[in-house]
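> model this:
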Amino acid sequence: MNYVAGMLVSVAVAAVVGAAGAVALFALARRRVALAATLAPLVVVGSATAGVYASARAMFLSGTGSMTVLLLLLATVPVALAVGLVLTARIRTVTTEAAAEKAARERDQEVEVRRRELVAWVSHDLRTPLAAVRALAEALEDGVGQVDEHVPRILAENRRMAAMVDDLLALSRLQSPTATLHREPVAVADLASDAIAAAQPLADSGGVTLAWDVTDPVVTSLDARQVGRALENLLVNAIRHTGQGGTVRVAVGSAGGDARTVVLAVEDECGGIPPADLDRVFEAGWRGTGARTPERGDGPGAGAVGSGAGLGLSIVRGVAEAHGGTARVTNMTGGGARSGCRFELRLPA
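Have a look, this model is predicted:
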């Protein structure tokens, strides 16, 4: 057989083997891409080996000569396998980097959307007290109404705006990568007692009873000011969503007997939050029928804690994460007015 015929035999055999290997690789890649990438160079070497060996046999080389050719070709298998492993590692690296870049883009887009929503919500909430202050001031300028009636209302609206700005600054500091905590040993029960005392006027004005229970007198290192603010926000949120005659309960203890985690829980009688909204109640600016409503009024304590701009619970989550802990909410099913929500601030002890 001449060399042309031998070459044609080699090409035909290599093409058949290569096609079969390619089909097998495509089928394998649907389930295990990395393994398919590793074996891809072996398919190339295998098809070339089969083609050359078939050509050698077709040209009537001796058995020893054909075997020598085959062994020489098979000697390239380790090299092909090494190339496949390098290729697989590179594919994995590129895939991981692409996934990380995609996740980062999605995260940045989500942050930007939330930032715009927050700016829109806060701007809307600031317009309300600003409009009220302007209307009351113009009324006084025109000599309409009594000074002793309008001035307290102007001051109340001013307190609302100041509280909104204060919440924005607090949230900004908590989200800053350079945020630092002023940790010190604190009796968590005393912290809860102070928060209850601060929220008592708001509870009294709404006809809500405050009750608390300390199962474990935990002393741990934390930023008392930040955690106290978070607990006060939880209390105000609970009081504003509990009807007159209801009860808001505060519990302090460890997580299931685990002394490494302290839990500050606030339970209300708001009637519960729709399950679809549970994951969103800690988002900045978000409001829902079962989680966020405007202020109840300007009674005692109103505006002292929380701004009504939907930032109170976001600050709670920020404080928890800054301490390496978590904030979460669950529905309680007690039936009737007893049903409500349980907000938990979990901090490492």
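> When you work out contacts or count neighbours from here on, use the C-alpha atoms and nothing else.
OK.
> just the helices in the stretch 151-300 of the chain please.
188-205, 224-240 (DSSP state H, counting those that start in this stretch).
> Tell me which of those helices is the most buried.
Highest mean neighbour count among these (mean count of other C-alpha atoms under 10 Å): helix 224-240, with a mean of 24.
> To check against the first, give me the structure of this:
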Amino acid sequence: MTASALLAVAGLALACATIVGCLGLLVLRLLSRSSLVLQLVVVAAATVTSLVSGMAAAASLMYLSSDDLIVFYWIAAVTGLVSVSMAAVLGRSLARDNRYLRAAAASIGRGEPVASPDRHTSHEFAALAGELAATGERLAALRAREDRVEGSRRELVAWISHDLRTPLAGIRAMAEALEDGMVEDPDRYYAQIRGQVDRLTGMVDDLFALSRIHAGTLQLALEPVSLYDLISDTVADLAPVAAAKSLDLRFEGEQGLTVLADPRELARVVGNLVMNAMQQSAPGSPIVVSALEHADGRAVISVQDTAGGIPEHDLGRVFEAGWRASSPRTPPDQHGQPGRTGGAGLGLAIVQGIVQAHRGEVVVYNRDGGCRFDVFLPAHPA
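Below is the predicted model of the structure:
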């Protein structure tokens, strides 16, 4: 066959394929809202029709016998039927994957777990299904965390309301007694009123500090701080409180450890941890505060008590605002019943916020019949 004849055949085949392709695109446009199976069948049928029309046109120019044309058409029909059938099977598989993806998206929207299908049409669909399942798990974890945080906020409002009402009622009662002249020792009442006001001031300060931490507006005045001096001073300040509760408060620290920190805020961290331990400990219990150098070079401040530890299911909630220790961590009252911890449940949340602002880490775990808090801070050369 000459070159001119080949070019003529190629041009004829191109013309037939172009006409059939345009008709196929028009049909697909009309079926844009139809099922994926029907669209794939149209694509397969257009492909076979384009091939058959081109070959038929070329064969007619070659003046083949009618028997040869009949054989050719039968072969083309069988081939086209197989191609369309394969396209229909593939379309059904893709439609099944599409239904699964729609159901998975709806499950994620409802907050339900995403079920994993037995098989997928392709690796891409399998990867997409796996990512949807992982997204559903992450969203479920975030919803659970959000529910816990919302519950903690409600508990915080309830505790704050209770803790504010009690001292305010006491102040009001003592003020009325003083006003009516029913008090034999006014100085004692004045001292009690001042103590209640100090308690309210501390709660307001905690709320303000927590709001600054959550808003990201906590300003730190960083300077080199000797942990030995800072912790020993803080423990000395709290020693009278520990003595009043018959607690054995001790400090075991290494000298020479220096960190770059805000001394006022870091002292607040140590004070909150020690006060938390004292609130949970029974009379006569030891509380050990230590400052050591960790194996990775960081400085670590530890506060260890022997108050029975924290239930494992509560360890993840220790640093939530408004969380309070359950009864195993609460010393019994004078009647032998589980007591109630003081404060508004903000101290440990403030500790975590201040430590994170110093680019440190605070962890809690049960150890030696009690609870231990470790504060890790980047060490600073002396």
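> Quick TM-score on the pair, please.
Remark: TM-score between the superposed chains equals 0.68 [TM-score structural alignment, normalised by the length of structure 1]; 285 aligned residues with a C-alpha RMSD of 3.9 Å.
> At which residues are the strands of structure 1 located?
For structure 1, the strands defined by DSSP state E occupy 184-187, 209-214, 219-222, 247-255, 258-267, 326-332, 340-348.
> so who does the equivalent of Trp212 of structure 1 over in structure 2 touch?
Per TM-score structural alignment, the equivalent position to Trp212 of structure 1 in structure 2 is Phe251. Contact analysis of Phe251 of structure 2 by C-alpha atoms under 8 Å, 6 or more residues apart in numbering lists Ile231, Ser232, Val235, Val288, Val289, Ser290.
> what do you get if the cut-off is 10 Å, keeping everything else the same?
By C-alpha atoms under 10 Å, 6 or more residues apart in numbering, the contact list for Phe251 of structure 2 reads 228, 231-232, 234-236, 287-291, 302-303.
> now Thr261 of structure 1
Val218, Thr220, Gly253, Ser254, Ala255, Gly325, Arg346, Leu347, Pro348, Ala349.
> want to try a markdown table for the residues you listed, with distance to Ser205 of structure 1 and neighbour count as columns?
As requested, the contacts of Thr261 of structure 1 are exported to a markdown table (distance: C-alpha to C-alpha, whole Å; neighbours: other C-alpha atoms under 10 Å):
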| residue | distance to Ser205 of structure 1 | neighbour count |
| --- | --- | --- |
| Val218 | 31 | 19 |
| Thr220 | 33 | 18 |
| Gly253 | 29 | 22 |
| Ser254 | 32 | 22 |
| Ala255 | 33 | 16 |
| Gly325 | 33 | 18 |
| Arg346 | 29 | 23 |
| Leu347 | 31 | 25 |
| Pro348 | 35 | 18 |
| Ala349 | 35 | 17 |
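> Pick the one among those residues closest to Asn2 of structure 1.
Within the contacts of Thr261 of structure 1, proximity to Asn2 of structure 1 (C-alpha to C-alpha) peaks at Gly325, which comes in at 79.6 Å.
> counterpart of that closest one in structure 2?
Mapped onto structure 2 by TM-score structural alignment, Gly325 of structure 1 lines up with Gly360.
> Distance check, the nearest residue to that match once chain neighbours are set aside against Gln255 of structure 2.
Closest residue to Gly360 of structure 2 apart from its sequence neighbours, by C-alpha to C-alpha, 6 or more residues apart in numbering: Leu377 at 4.6 Å. Using C-alpha to C-alpha, to the nearest Å, Leu377 of structure 2 is found at 16 Å from Gln255 of structure 2.
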